[in-house]
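A.B. asks: Pasting a predicted model and its sequence here:
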Amino acid sequence: MSRDAAEAETPERTAGEAIVLPEDAEHRLGETVRLLRQRAGFSIQELARRTGLSTGMISQLERGLASPSIRSLRLLSVALGVPISYFFEPHAPDPSSQYIVRRNDRRLLRLTASGVLKESLTPAQGGALEIYELTLNPGASSGADFVQHVGEKAVYVLAGRVRIWLDHEPHVLAAGDSVCFPSTVPHMFDNPEQEVARAIWVTTLHSGPPAREG
């Protein structure tokens, strides 16, 4: 099938369309976490200690019975020594270039409980930056706790409204608004509106102490 034909068969998601999350997303993500934990030689208890997550949460996550928040995935990525993009669904890249990511070749990360869909805009081989397009269902959030780590972040809102909390102070960003801040500032975000929001999210890969609550 040609690329044009494949794109024609793939309907584009509009700004106000909620994301639909497949049931097998949690099982694939849980298997990835389990294999990374075993490769690192960690028990569930050791991984819980390193992340601050409960052993029950990690056990349920590995069995596909729970969906993590973005904060939880960030904690897991630091403890397991991989970028958060490692948890994305695999997708065959465009063989014509190692630097280009076609729209239909984006790797996806679907967080059912959080109501968040992350689409990676950077190639699978990675680099100094992680760039995503986020789709946030009404009420979607990064999690219930603040997170901070070494690096920088920037957000540009494409549609809807995104509320980002910086050092416990809320800021509502509308379409066209942007923000850039050190990742050491305690932060979290959510969609407080009744319409779907979309945003471009940029973060630098960190190398430092594990993320922690603010």
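C.D. replies: Thanks, I have it.
A.B. asks: rest of the way, CA atoms for contacts and neighbours
C.D. replies: OK.
A.B. asks: List the contacts of E62.
C.D. replies: Residues near E62 by Cα atoms under 8 Å, 6 or more residues apart in numbering: 27, 29-34.
A.B. asks: could you pull out the strands for the protein?
C.D. replies: 108-111, 116-120, 129-136, 152-159, 161-166, 169-174, 178-182, 187-190, 197-204 (DSSP state E).
A.B. asks: elements contacting the first one?
C.D. replies: With contacts taken as 3 or more Cα pairs under 8 Å, 6 or more residues apart in numbering; DSSP states H and E, strand 108-111 sits against helix 25-40, strand 116-120.
A.B. asks: again, only using 7 Å
C.D. replies: strand 116-120 (3 or more Cα pairs under 7 Å, 6 or more residues apart in numbering; DSSP states H and E).
A.B. asks: chain center to the strand it packs on, what's the gap?
C.D. replies: Put simply, strand 116-120 sits 6 Å off its chain's centre (Cα atoms, centre = their mean, to the nearest Å).
A.B. asks: Over to stretch 84-92?
C.D. replies: Worked out by Cα atoms, centre = their mean, stretch 84-92 lies 10 Å from the chain centre.
A.B. asks: Repeat that for stretch 61-69.
C.D. replies: So, by Cα atoms, centre = their mean, the centroid of stretch 61-69 is 14 Å from its chain's centroid.
A.B. asks: Just the buried residues of it, please?
C.D. replies: By 16 or more other Cα atoms under 10 Å, the buried positions in stretch 61-69 come out as 61-64, 66-69.
A.B. asks: Check stretch 118-132 too.
C.D. replies: Under 16+ other Cα under 10 Å, the buried positions of stretch 118-132 are 118-124, 130-132.
A.B. asks: what's the answer for stretch 136-145, then?
C.D. replies: Neighbour counts over stretch 136-145 (16+ other Cα under 10 Å) mark 136-138, 140-143 as buried.
A.B. asks: Residues contacting it, please?
C.D. replies: With contact meaning Cα atoms under 7 Å, 6 or more residues apart in numbering, stretch 136-145 is reached by 18-19, 69-71, 114-117, 188-198, 213.
A.B. asks: If any of these are buried, give me the PyMOL selection for them.
C.D. replies: In PyMOL, this line selects whichever of the contacts of stretch 136-145 come out buried by 16+ other Cα under 10 Å:
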select buried, resi 18+19+69+70+71+114+115+116+117+188+189+190+191+192+193+195+196+197+198
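A.B. asks: Take this one as well and set it beside the first:
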Amino acid sequence: MKSINTKIGENLKKIRKSRGLTIDSLALNSGVSKSMISEIERGLRNPSISILWDIANALKTPLNYFLKEDNLCSPTIYKMGDHSSIDGDGYSFHTLMNFDEDKKFEIYFNEYMPNSQTETSFHYDGVEEYVLITSGSLNVHIDSEKFTIKEGEVIHFVADKPHYYCNETGNVAKAFILMFYSDSM
């Protein structure tokens, strides 16, 4: 099994080349230095989520594409722990299904600790988020609007505007998030 740094580097190089980009042009578009991109591609660097986020947005590629495994045979059972997890300050994102280039989506299972908030983020044009709350309630802030979503409810929105998730309760909130990437990728 490949190390995560090797996998990220190989996938980054593959998509960069498939888009006909040089390291210089990717560095210019992403704000990440040429040396950092080169070291990531060679598996020498363990990039932060912020750096991968900047590169993914410049490439108009889902973040999980960097963690994508080689093609899998059907049928496939997906379970938590099979793929990567991202831990933030009071929240965690568990990848259930990595980005599938043919189907244009990926699925996460997220947990938000009491009184926690994610960082503000936004995606490129054509990205949609579907959020199904399975436990507790969660506030979704999109631009200047706040939406409270409760257990059993789904919110769907175009995710190219600044947004973040906030659990303002004393209980853990859990949600499945489906990220859909339109054909405009």
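C.D. replies: Cool, got the structure. Just so it is clear, the structure is predicted and the values come from calculations on it, not from any experiment.
A.B. asks: Can you tell me which of the contacts of E62 of the first structure is closest to A159 of the first structure?
C.D. replies: Distance to A159 of the first structure across the contacts of E62 of the first structure (Cα to Cα) is lowest for L29, with 27.7 Å.
A.B. asks: Now do the same contact list for the residue positioned nearest the centre of the second structure.
C.D. replies: Among the residues of the second structure, the one closest to the centroid is L63, at 4.2 Å (Cα atoms, centre = their mean). Shown in contact with L63 of the second structure (Cα under 7 Å, 6+ apart): 52-53, 56.
A.B. asks: now for it: what does it line up with in the first structure?
C.D. replies: In the first structure, the residue paired with L63 of the second structure is I84, using TM-score structural alignment.
A.B. asks: Over to I142 of the second structure?
C.D. replies: I142 of the second structure maps onto L166 in the first structure, by TM-score structural alignment.
A.B. asks: number of nearby residues for that match?
C.D. replies: Neighbour count for L166 of the first structure, taken as other Cα atoms under 10 Å: 17.
A.B. asks: Now it: closest residue in space, sequence neighbours ignored.
C.D. replies: H187 (4.8 Å; Cα to Cα, 6 or more residues apart in numbering).
A.B. asks: That neighbour maps to what in the second structure?
C.D. replies: Under TM-score structural alignment, H187 of the first structure pairs with H163 in the second structure.
A.B. asks: Please tell me how far that match sits from L28 of the second structure.
C.D. replies: 25 Å (Cα to Cα, to the nearest Å).
A.B. asks: and the two? which has more neighbours close in?
C.D. replies: Applying other Cα under 10 Å to H163 of the second structure and L28 shows that H163 carries more neighbours, namely 19 against 13.
A.B. asks: which residues touch the match of I142 of the second structure?
C.D. replies: L166 of the first structure sits next to 185-187 when contact means Cα under 7 Å, 6+ apart.
A.B. asks: Report the separation between P138 of the first structure and F42 of the first structure.
C.D. replies: P138 of the first structure is 36 Å from F42 of the first structure, by Cα to Cα.
A.B. asks: Same check on V101 of the first structure?
C.D. replies: Taken as Cα to Cα, the span from V101 of the first structure to F42 of the first structure is 34 Å.
A.B. asks: In TSV: the strands of the first structure, plus distance to P90 of the first structure.
C.D. replies: Formatted as TSV, those follow (distance: least, Cα to Cα, whole Å):
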stretch	distance to P90 of the first structure
strand 108-111	8
strand 116-120	11
strand 129-136	15
strand 152-159	24
strand 161-166	28
strand 169-174	31
strand 178-182	29
strand 187-190	26
strand 197-204	20
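A.B. asks: closest one to P93 of the first structure among these?
C.D. replies: Taking the strands of the first structure one by one with Cα to Cα, strand 116-120 is closest: 11.8 Å.
A.B. asks: matching residues in the second structure for that closest one?
C.D. replies: Counting by TM-score structural alignment, strand 116-120 of the first structure corresponds to 92-96 in the second structure.
A.B. asks: Now that stretch on the first structure. Mean distance?
C.D. replies: Average distance between stretch 92-96 of the second structure and its aligned residues in the first structure, after superposition and using mean Cα distance after the TM-score superposition for the first structure, equals 2.2 Å.
A.B. asks: which residues touch that stretch?
C.D. replies: 78-80, 83-87, 107-112.
A.B. asks: among these, who's most crowded?
C.D. replies: Tallying neighbours with other Cα under 10 Å puts Y112 at the head of the contacts of stretch 92-96 of the second structure, with 27 neighbours.
A.B. asks: Could you report the separation of the counterpart of that residue in the first structure from T184 of the first structure?
C.D. replies: Under the alignment defined by TM-score structural alignment, Y112 of the second structure is paired with L136 of the first structure. Distance of L136 of the first structure to T184 of the first structure, given as Cα to Cα: 23 Å.
A.B. asks: got it, and G139 of the first structure?
C.D. replies: Computed as Cα to Cα, the G139 of the first structure to T184 of the first structure distance reads 25 Å.
A.B. asks: Kindly report the same for S178 of the first structure.
C.D. replies: According to Cα to Cα, S178 of the first structure and T184 of the first structure sit 18 Å apart.
A.B. asks: repeat for P209 of the first structure
C.D. replies: According to Cα to Cα, P209 of the first structure stands 11 Å off from T184 of the first structure.
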